[in-house]
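In: Just a sequence and a predicted model for now, questions to come.
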Amino acid sequence: MQTPPEIPIRLFLTQPHECGYYPERQARSLVLDPASPHLAHAYPNAINLGFRRSSHQIYRPHCAGCNACTPTRIVVERFRPDRSQRRCAARNADLDVHVAPAAFSEERFALYVRYLAARHGDSPMANPAREDFESFLVGSWNRTIFIELREAARLVAVAVTDVLPQGCSAMYTFFDPELAARGLGTCAILQQIAFAARSGLPFVYLGYWIDGHPKMDYKRRFAAMQVLRNGSWQDLA
């Protein structure tokens, strides 16, 4: 695997804003210059340093007095599903899996709107426009795929996945809120791991994990997990 070249790029610090995980706290982020023409080249190095992509921005939490957000990744060749994950895979074995370039479609957008209304009905995200979908999920400079899950041709889940030289980044997943019993979020991660394995990519980056936070506990259940601590990737004990 060839190491991406180092490219000078400006770094900005956002203003304080409400933390998405602890509302009583203030959060800030380091953001690579969103106007830089070198974002695509910087992205592989940045993700190894704990950054993530959101829309057109590459960011990393940088909060005063708090370092709870811990970058995570799965070592693909060492991953073995546990019993619960095997059951999830069996429960969804009837679904067809299709990998497509990231792009807008009315079918995908309708599913996205339903998902946000069910999961984030009281937030500004709940009423997205087409431009919001394209900006957040498709982007302009990144290589992104949609791993689609279909039940008898009906779209039921989309795993939005950035493809990098060293692995996949699980950027976002949305699914039919009426099919919660299927465990489509877990199924999507399993499909991303399978795609990375087929593509010879060593890692799947799962974003940030917060020890003890109920919304983040599912990430700990994936075997072969590594976390970025003190500047180096370490196995999560």
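Out: That came in fine, so what should we check first? Numbering: from 1, shown residues only.
In: only C-alpha atoms for contact and neighbour calcs from this point on.
Out: Fine.
In: What about L111, how many residues nearby?
Out: For L111, the neighbour count with other C-alpha atoms under 10 Å is 19.
In: For it, identify the helix or strand it belongs to.
Out: Using DSSP states H and E, L111 falls within helix 106-119.
In: So which elements touch the longest helix belonging to the chain?
Out: Within the chain, and with DSSP state H defining each element, the longest helix by residue count is helix 184-199. Contacts defined by 3 or more C-alpha pairs under 8 Å, 6 or more residues apart in numbering; DSSP states H and E place helix 184-199 against helix 83-91, strand 144-151, strand 154-164, strand 167-175, strand 203-209.
In: Out of those, which is closest to L236?
Out: Among the helices and strands packed on helix 184-199, the nearest to L236 by C-alpha to C-alpha is strand 203-209 (11.1 Å).
In: Give me the contacts around that closest one.
Out: Contacts with strand 203-209, where a contact means C-alpha atoms under 8 Å, 6 or more residues apart in numbering, come from 52, 68-76, 166-171, 192-193, 196, 216-217, 219-220.
In: which of those residues count as buried?
Out: Restricting the contacts of strand 203-209 to buried positions leaves 52, 69-76, 166-171, 192-193, 196, 219-220, with burial counted as 16 or more other C-alpha atoms under 10 Å.
In: coming back round to it: save the helices and strands packed on helix 184-199 as JSON lines, and put in distance to P37 too.
Out: Output for the helices and strands packed on helix 184-199, formatted as JSON lines (distance: least, C-alpha to C-alpha, whole Å):
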{"stretch": "helix 83-91", "distance to P37": "40"}
{"stretch": "strand 144-151", "distance to P37": "18"}
{"stretch": "strand 154-164", "distance to P37": "17"}
{"stretch": "strand 167-175", "distance to P37": "21"}
{"stretch": "strand 203-209", "distance to P37": "24"}
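In: this is the other structure I want to compare:
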Amino acid sequence: MTINYELGITKPFPCNYLPGQEERLLVAVDTNLHNSVHYGWLMQQGFRRSGNDIYRPHCINCQACQSLRVLVQSFTPSKSQKRLLKRNQQFKVVVSEQIKPSYYPLYEQYINNIHNDGSMFPASEEQFQSFTLNNITAQYYIEIWHGETLISVAVTDKIPHALSAVYTFYHPDYRKYGLGVFSILKQIEIAAQLEHQFLYLGYQITQCDKMNYKNRYNPHQILVENQWQTVNK
């Protein structure tokens, strides 16, 4: 039996990552796809979610966005990643399955101090809820603590056989500790402990300074012409 699902295509709009470019998205509008099992399948096809919207870049003349996932069972940290792990041994990692009131003030500090030149400034509760609340899949909230102080939270989707990194925010005073990288390393570690295959990191965009860091976790796979290709640098 063949099952058909409804997808939509947005109109072109200015690209958020490459100046002078336009982007458009393929959107999974069929609500039958809005559950963890189907979302896991869609992620294998290069989709991501933002809130309750599931999408994939569908640009006519550009293939800059490459879906990337880390092979967590065979991951080996680089020398710099090992140094970071050693340096941050003082921090405690706690995995929560419930959002906590302390998260939003930390997020607000993060956006208003570190990303005050970006499209998410100023921080708002509505914006915060767009990635911490959804009707598609459950989440982990990977907390990093320095003593009694919450210094970072990595919002992580739970999908079959994988985790998906959604968004990480941290205290501005701890910027020098590389908490974004540290959080990804801990997400890889947790995914491996859960015996998952992958940690999805979203789209690697080599030409964009803010989006060209995801290929530093090896080995990983990128989706090229609907085929996953393994990269082991």
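Out: Right, received. Where do you want to start? Here the structure is a predicted model, which means the values were calculated and not measured.
In: After superposing, what score do the chains get?
Out: Comparing the chains after superposition, counting by TM-score structural alignment, normalised by the length of the second structure, produces a TM-score of 0.92; 230 aligned residues with a C-alpha RMSD of 1.8 Å.
In: Y110 of the second structure maps to what in the first structure?
Out: If you follow Y110 of the second structure across to the first structure using TM-score structural alignment, you land on Y115.
In: cool, and E189 of the second structure?
Out: The alignment partner of E189 of the second structure in the first structure, by TM-score structural alignment, is A194.
In: hmm, back to that, so how much does the longest helix of the first structure differ from the second structure once superposed?
Out: After superposition onto the second structure, helix 184-199 of the first structure lies on average 0.5 Å away from the residues it aligns with, using mean C-alpha distance after the TM-score superposition for the first structure.
In: Run the angle between that helix and strand 144-151 for me.
Out: Helix 184-199 of the first structure and strand 144-151 meet at an angle of 120 degrees, taking axes from the mean of the first three to the mean of the last three C-alpha atoms, to 10 degrees as the criterion.
In: Any buried residues in helix 184-199 of the first structure, and which?
Out: Buried residues in helix 184-199 of the first structure, counting neighbours by 16+ other C-alpha under 10 Å, are found at 184-193, 195-197.
In: can you list those in CSV and add distance to T161 of the first structure?
Out: Compiled in CSV, the buried residues of helix 184-199 of the first structure are given as follows (distance: C-alpha to C-alpha, whole Å):
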residue, distance to T161 of the first structure
L184, 15
G185, 13
T186, 14
C187, 14
A188, 10
I189, 10
L190, 12
Q191, 10
Q192, 8
I193, 11
F195, 10
A196, 10
A197, 14
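In: closest to I7 of the first structure among those?
Out: Out of these, the one with the shortest distance to I7 of the first structure is A196. That distance is 26.2 Å, counting by C-alpha to C-alpha.
In: Which neighbouring elements make contact with the helix holding L111 of the first structure?
Out: Other helices and strands packing on helix 106-119 of the first structure, by 3+ C-alpha pairs under 8 Å, 6+ apart, are strand 154-164, strand 167-175.
In: right, and those strands - which one's nearest R80 of the first structure?
Out: For these, the distance to R80 of the first structure is smallest for strand 167-175, at 17.3 Å, taking C-alpha to C-alpha.
In: so where is the closest one in the second structure?
Out: Against the second structure, the aligned range for strand 167-175 of the first structure is residues 162-170 (TM-score structural alignment).
In: try stretch 125-139 of the first structure
Out: Using TM-score structural alignment, the partner range for stretch 125-139 of the first structure is residues 120-134.
In: The matching stretch: which residues count as buried?
Out: Using 16+ other C-alpha under 10 Å as the test for burial, stretch 120-134 of the second structure gives F121, A123, F128, F131, T132, N134.
In: go on, stretch 169-181 of the first structure?
Out: Neighbour-count burial for stretch 169-181 of the first structure flags S169, A170, M171, Y172, T173, F174, F175, D176, P177 (criterion: 16+ other C-alpha under 10 Å).
In: measure it end to end?
Out: The first and final residues of stretch 169-181 of the first structure sit 25 Å from each other (C-alpha to C-alpha, to the nearest Å).
In: what does stretch 26-43 of the second structure rub up against?
Out: With C-alpha under 8 Å, 6+ apart as the contact definition, stretch 26-43 of the second structure has outside contacts at 5-10, 48, 52-58, 135-138, 158-160, 162.
In: quick one: the longest helix of the first structure to strand 203-209, angle?
Out: Here helix 184-199 of the first structure runs at 150 degrees with respect to strand 203-209, directions being taken by the same axes, to 10 degrees.
In: ok and helix 184-199 of the first structure relative to helix 83-91, angle-wise?
Out: Here helix 184-199 of the first structure runs at 90 degrees with respect to helix 83-91, directions being taken by the same axes, to 10 degrees.
In: can you list contacts of helix 184-199 of the first structure?
Out: Outside helix 184-199 of the first structure, the residues touching it (C-alpha under 8 Å, 6+ apart) are 76-77, 85, 88-89, 92, 147, 157-159, 161, 167-168, 170, 173-175, 202-204.
In: Centroid-wise, who is the farthest residue in the first structure?
Out: Using C-alpha atoms, centre = their mean, the residue of the first structure lying farthest from its centre is A152. It sits 26.1 Å away.
In: follow-up on the earlier one: the contacts of stretch 26-43 of the second structure in strands, which ones?
Out: Among these, the residues falling in strands (DSSP state E) are L7, G8, I9, R48, D53, I54, Y55, R56, P57, K158, I159, A162.
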